[in-house]
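Q: compute the structure for the input listed below.
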Amino acid sequence: MEEQQQAGQAESKIGKKGFKDFVKLIAATNPPKLILIIALILTLIQTTAGLIVPLMTKGLIDGLTMSALNKSVIFLLLGAFVIQAIASGISIYMLNYAGQRVVATLRTKLWNKVLSLPMPYFDRNRTGDTMSRITNDTSQIMTLIADYLVSFVSNIVAVVGGVALLFYLDWVMSLIILSLVPLTLLILLPVGRKMYKISKKQQDEMAGLTSVLSQVIGEIRLVKAYGTEKQEAEAGDSRIGKMFAFGLQEARILALIGPLFTFVMTAVLVVILGVGGMRVASGLLSPGELVAFILLLFQVIMPMGQFTTLYSRLQKVVGATERIQAILAHEEEPRHSTAIAPKGNETITFNNLHFSYVTGEEVLHGINLTVPARKVTAIVGPSGSGKSTLFSLLEQFYLPESGSISYGGQAITDYSLASWRSKIGYVSQESPLMAGTIKENMTYGLGREASMDEIRQAAEMAYSSAFIDKLPQGYDTEVGERGIKLSGGQRQRIAIARALLRSPDILLLDEATSSLDSTSEHEVQQALSNLMEGRTTVVIAHRLSTVVDSDQIVVLEQGHVTGTGTHAELISNHPVYRELAQKQFVAQDGKPDSEPE
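A: Okay, the predicted model is just below:
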């Protein structure tokens, strides 16, 4: 029993904190206050007109005779209806405008926040979960604002004003009605807590389903190639089944609330008709007052029913707010306050660098390495040795646990992040492209308008102009999602053209030719030669034949630098490199101890 009380107190605290967080979240979006105030005033006018109608009806019924009608009352009644309709229509539009505006601002804040989050966030959180925060959770907030928030105030006015008028008409029957309010609250509060739990689980499942869908659809070729449609269908069905189960739980609650309030309303109406009929018969109440009392009663009961819906909706929004706040409160990438921008082409130095993705599982152990300016440095070593991690640290996707990386003697963390990354051109094995045209992909992230002459020149240097010119739409050809309409070699050359337009001082090549056939590899290598000219280049390669002419080769093993030198030097003094070279060159030539000239 004590545990249940503690759980109830905890839930109450969560509810209060969640509501405060929701108010703070809305305030942070700078909602259109004037529009909300006007909508509120119009809603109050609509509510007041609605309360006046029963009183006018009383006068109309009590003054009704067969010979004459009170025309002034009829005109006032019609005027009240017209005012109510106009005020309602305008306020509904304004509330929806305000709701859409708040949610658009919130989605913009969330989207900008997501783009500024560090890479570890994306390592830990599924894409679909983040998408669900921006779309589904914000939609919950919009529904609350547009449909319930301001009407909540008008409902309070309707209830308070309606109750006051009920007491004015007949205090005995009013007391009978008020005796049912505690019973309503006893039903409302536990139901609201239950709805909060269900809606939170439902939103989590929705995020999980979004993740499954985005992952499977994004890799649909893999799914079909390996015949895993049934397996993925079962995974999706499981998520959908759980959402269905939570939906049924929510439906059961709503199915309980609806008939319960209908029963209460019907019971109250029967009691009022019975008691009211006796009071009319005894002369304590006029027929018009009884009709007015019943009309006012409905105007009080309907808002009270909406309070139930509002409460359950608010519980849903509290859950959505918690998840949105978790993203907004997340630490962003370090945006260095200094205005220093790196200049020229300088030496890059790794100073006693230590790094772990997971605490206690170090990936790089005290890396000391110098990358000379305008030279080619190749990093070789077995898979999992930390080669790509060095690139990620150099691009400041992650920060080292200890040690530093300097550029021309200045720590790279002293430079503004945007200016540092603008110095780097990156060409990877996958060569990611965005959905859009070839031209849009070549100029992606350029930060300035590029002329067609510049674009064509970059394409020629990247050995991509020949295949682009053969396409029906040329540079306006759509590449498809992730560049699926182009071959691997074509994507690589578009990525190289993009790097050429960027004209970086530092070039990072991550297995840039490893997945290509010999013809494509030859063309891409020629394009890379143009790109590497006069730049500080760092190459990751598994195939030593592509890097034997590098100015410096670094051997990385299990997060340690175990050798540095030219190909000839490492062949003579590094056993692991020599063994690796012999295996690869034997495999290529079919003859032992064969090396490229």
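Q: from here on, contacts and neighbour counts on C-alpha atoms
A: Will do.
Q: going along the chain, name the strands of the protein.
A: 348-358, 361-371, 376-380, 402-407, 410-411, 424-428, 506-510, 536-540, 552-557, 560-565 (DSSP state E).
Q: these into a markdown table, with extra columns for mean neighbour count and distance to residue 31?
A: Shown next, in a markdown table, are those (neighbours: other Cα atoms under 10 Å; distance: least, Cα to Cα, whole Å):
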| stretch | mean neighbour count | distance to residue 31 |
| --- | --- | --- |
| strand 348-358 | 18 | 40 |
| strand 361-371 | 17 | 47 |
| strand 376-380 | 25 | 53 |
| strand 402-407 | 19 | 44 |
| strand 410-411 | 15 | 42 |
| strand 424-428 | 20 | 40 |
| strand 506-510 | 22 | 45 |
| strand 536-540 | 24 | 49 |
| strand 552-557 | 22 | 55 |
| strand 560-565 | 18 | 54 |
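Q: would you turn these into CSV with distance to residue 208?
A: As requested, the strands of the chain are arranged in CSV below (distance: least, Cα to Cα, whole Å):
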stretch, distance to residue 208
strand 348-358, 24
strand 361-371, 28
strand 376-380, 39
strand 402-407, 36
strand 410-411, 41
strand 424-428, 30
strand 506-510, 32
strand 536-540, 35
strand 552-557, 38
strand 560-565, 39
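Q: one more, please, to line up against the first structure:
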Amino acid sequence: MWLSVKIKQQSKSDCGAASLASIAAHYGMRVPLSKIRLYSGTDSGGATLKGLVEAARRFGFLADGFKGERESLDKIPKPAIIHLKKDDGYLHYVVLTKSSASYFHIMDPLDGEIQRVPRESLLREWTGYLILLSPSVESKKLNFKEETQISLIQWIKGLLAKRWIVLSGGILLSVLHLVSSLAVAIFIKYLLDDIIPSGGGDQLAKVSILMALILLLSIVISITRSVININISIDTDRELITNYLRHLFRIPLPFFNTIKTGELTSRISDIYRIRNLIAETLPEAVVAVVTLLASLALLFLTESKLALLCLAFIPLYLTIYIIHDRLNKPLMKCSMERASRFQSVVIESLRSVSTIKNFSNERFAMARTSLKLEELNNTLSQTGKVSIYAGAAAEMVSKFIMLVILSSGGGAVIAGVLTIGELVSFYTIAALFTAPLQQIAFAISSVREGSVAATRYLDIMALEEECSGSGVRVRADNLVVSNLSYSYPGRERLFENISFKIGRGKILLLRGESGCGKSTLAAILMMHMRPECGKIEVNGKSIFDLDPVGWRGSVSIVPQNPDLFGNTIKECIMDGVESNDYREIYEELCMELELNRIFESLPNGDATHPGEGGSLLSRGEQQRIAFARAVARKPSFLILDEATSSMDIRSEKIIERAIMKLKKEGTLILIISHKSRSCLIADEIIDMR
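A: Next up, the predicted model:
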């Protein structure tokens, strides 16, 4: 069976997601890669077979993974996903579409194209694992629009519709500017054929004044048009970037474990490409078409035979465009991907700069970064060269047109068919004819670039946001966890049948080996993830029936990584605290947690910037600030995830006193810790295995 839709992977780890997306689209369901990544548990290392099967089932497909023999690939229903191990050791998923006596036909998401591969070559790389899937009754019942990424064309139309008045004004001004350019050509003809031969000095003065006014008006029009374009660009950037960032903050937390930060920040560059498409490329293309038609009409009115000669060069422009587009299309996609990878490596290296220096890995880090930069530069160089060659070819065609016009027109003047004024006018108008031809040809490449950028942008925007309601806080009087089990998508079960209760003023200590799921359980309690089975009830009601924003307003967590966020340390503690007693709460915390001792050692006290993520503070100080941040919100339920792991004994005792005070106030407290001191204040201890 031939695959009707071919989808290219966006990053090295996306081959499994792209393969599944291609088969889903083949059956009429277009699913964003970002959603498949989330459901399959795809991370920087890729997706597991189990994860892809689980994702396919979530979309309503009948799917299962198998281990097959060599002859299996001929017998299985197609299309199917097969797992390969390339000669360089790289693990890769492709879609098997057809088999024959000598060849297999596969859709390789690496380039998004159907390839014919010799049987022995594919069988040598095949690991024996495959995924079979077909649409079920449930998948056919799914609302097509719910699981379908928004139409790219509809989305772009929506952006244009919001700005159609301003865009129309800009296009109208461009047309008026064109009229002024055509007026120059008419003026030249009138000057050479009528005014100079007749010796009309007064007439020349009048026409010159009129032309001066037209030229001044054209300058005003040009400035106004440029200002309009700037406003459209700023408005488009503001809307897209604001919507993107707002959407990122509303996406469920697990998604951020499936994608690198550089991949997310690279979407900002994509937004600039979309802006160029909306504010520049499309309006300029409309103006170019109008210019082309107007100049062509004037050319035919002036001299039809020369106009036909100009038309004869259009196929050459089309040929240049087609060749340029075919060469540029894969290079353009590759450059976007490599730019994203380069950003990811730079961000990762800068975040790990202390580790790099501690282990004298500067050369390794630089070599790794330089390799990604070299890959990006090579692609950009190839893209640039293709554009240069195409531009040179188009320029050569334009010059040949002018040469033909001058030589043929000169002959027409000698024969008395044309006047000198008509020839010069024709030459001037022909320049207006060739420029929009080039503009239209290369605008299509810009449209493609903008479309690729928009597809990447919409891939993130298609992710479902967390449901949010009024944000009303819920006071937790008791928390009951019953038979809770969880596994990450595509992974083995992390923990199962966890049960415990926490009442008001009670402290529960949760212990267990590293990797047993303690922090994952904390994330579930924060409503960032849902368990596979089991219940979590607060005041007799499931927390998943509550508004996530309201629940998180009632719960505070001190995570393993404090992640301090704010312009000052005070802001790190109090940002988001809504209380009439703001100052009193802050001063009480500073006294209770002895934070002033930390502030005294800083250049600007509590107004000091903490550094990125709190890097100017020690780890123990970061944890004390993070504890203050959690307590400042007056939570009814407090989760401490290794909250004192980097503190000295003195600091730990300060935190213990604060915990006991919260206990007396009736706060529910869950402590996740390896430290034996935590046992001294816990009312109950649970060991996770």
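Q: can you give me the TM-score here?
A: Scored by TM-score structural alignment, normalised by the length of structure 1, the superposition of the two chains gives a TM-score of 0.86; 546 aligned residues with a Cα RMSD of 2.6 Å.
Q: ok, now which ones touch the corresponding residue of structure 1 for residue 287 of structure 2?
A: Per TM-score structural alignment, the equivalent position to residue 287 of structure 2 in structure 1 is residue 154. Neighbour list for residue 154 of structure 1: 40, 43, 44, 47 [criterion: Cα atoms under 8 Å, 6 or more residues apart in numbering].
Q: for the aligned partner of the third one in structure 2, give its distance to residue 287 of structure 2.
A: Residue correspondence to structure 2 (TM-score structural alignment): residue 44 of structure 1 is matched to residue 175. Using Cα to Cα, to the nearest Å, we find residue 175 of structure 2 at a distance of 7 Å from residue 287 of structure 2.
Q: okay, the contacts of residue 154 of structure 1 in JSON lines with distance to residue 359 of structure 1 and neighbour count next?
A: Shown next, in JSON lines, are the contacts of residue 154 of structure 1 (distance: Cα to Cα, whole Å; neighbours: other Cα atoms under 10 Å):
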{"residue": "40", "distance to residue 359 of structure 1": "53", "neighbour count": "21"}
{"residue": "43", "distance to residue 359 of structure 1": "56", "neighbour count": "25"}
{"residue": "44", "distance to residue 359 of structure 1": "58", "neighbour count": "23"}
{"residue": "47", "distance to residue 359 of structure 1": "60", "neighbour count": "24"}
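Q: quick check: closest non-adjacent residue to the residue most central in space within structure 2.
A: Structure 2 has residue 267 as the residue nearest its centroid, 3.6 Å off, counting by Cα atoms, centre = their mean. Excluding its sequence neighbours, the residue lying closest to residue 267 of structure 2 (Cα to Cα, 6 or more residues apart in numbering) is residue 457, at 6.0 Å.
Q: how about residue 198 of structure 1, what's its match in structure 2?
A: Using TM-score structural alignment, residue 198 of structure 1 pairs with residue 331 in structure 2.
Q: give the contact list for its match.
A: Here residue 331 of structure 2 is in contact with 379, 380, 382, 383 (Cα under 8 Å, 6+ apart).
Q: which of the residues you listed still touch in structure 1?
A: Among the contacts of residue 331 of structure 2, the ones whose aligned partners also touch in structure 1 (both residues aligned by TM-score structural alignment, their matches' Cα atoms under 8 Å) are 379, 382, 383.
Q: nearest spatial neighbour of the alignment partner in structure 1 of residue 190 of structure 2, skipping sequence neighbours?
A: Per TM-score structural alignment, the equivalent position to residue 190 of structure 2 in structure 1 is residue 59. In this structure, residue 59 of structure 1 finds its nearest non-sequential neighbour in residue 288, 6.6 Å apart by Cα to Cα, 6+ apart.
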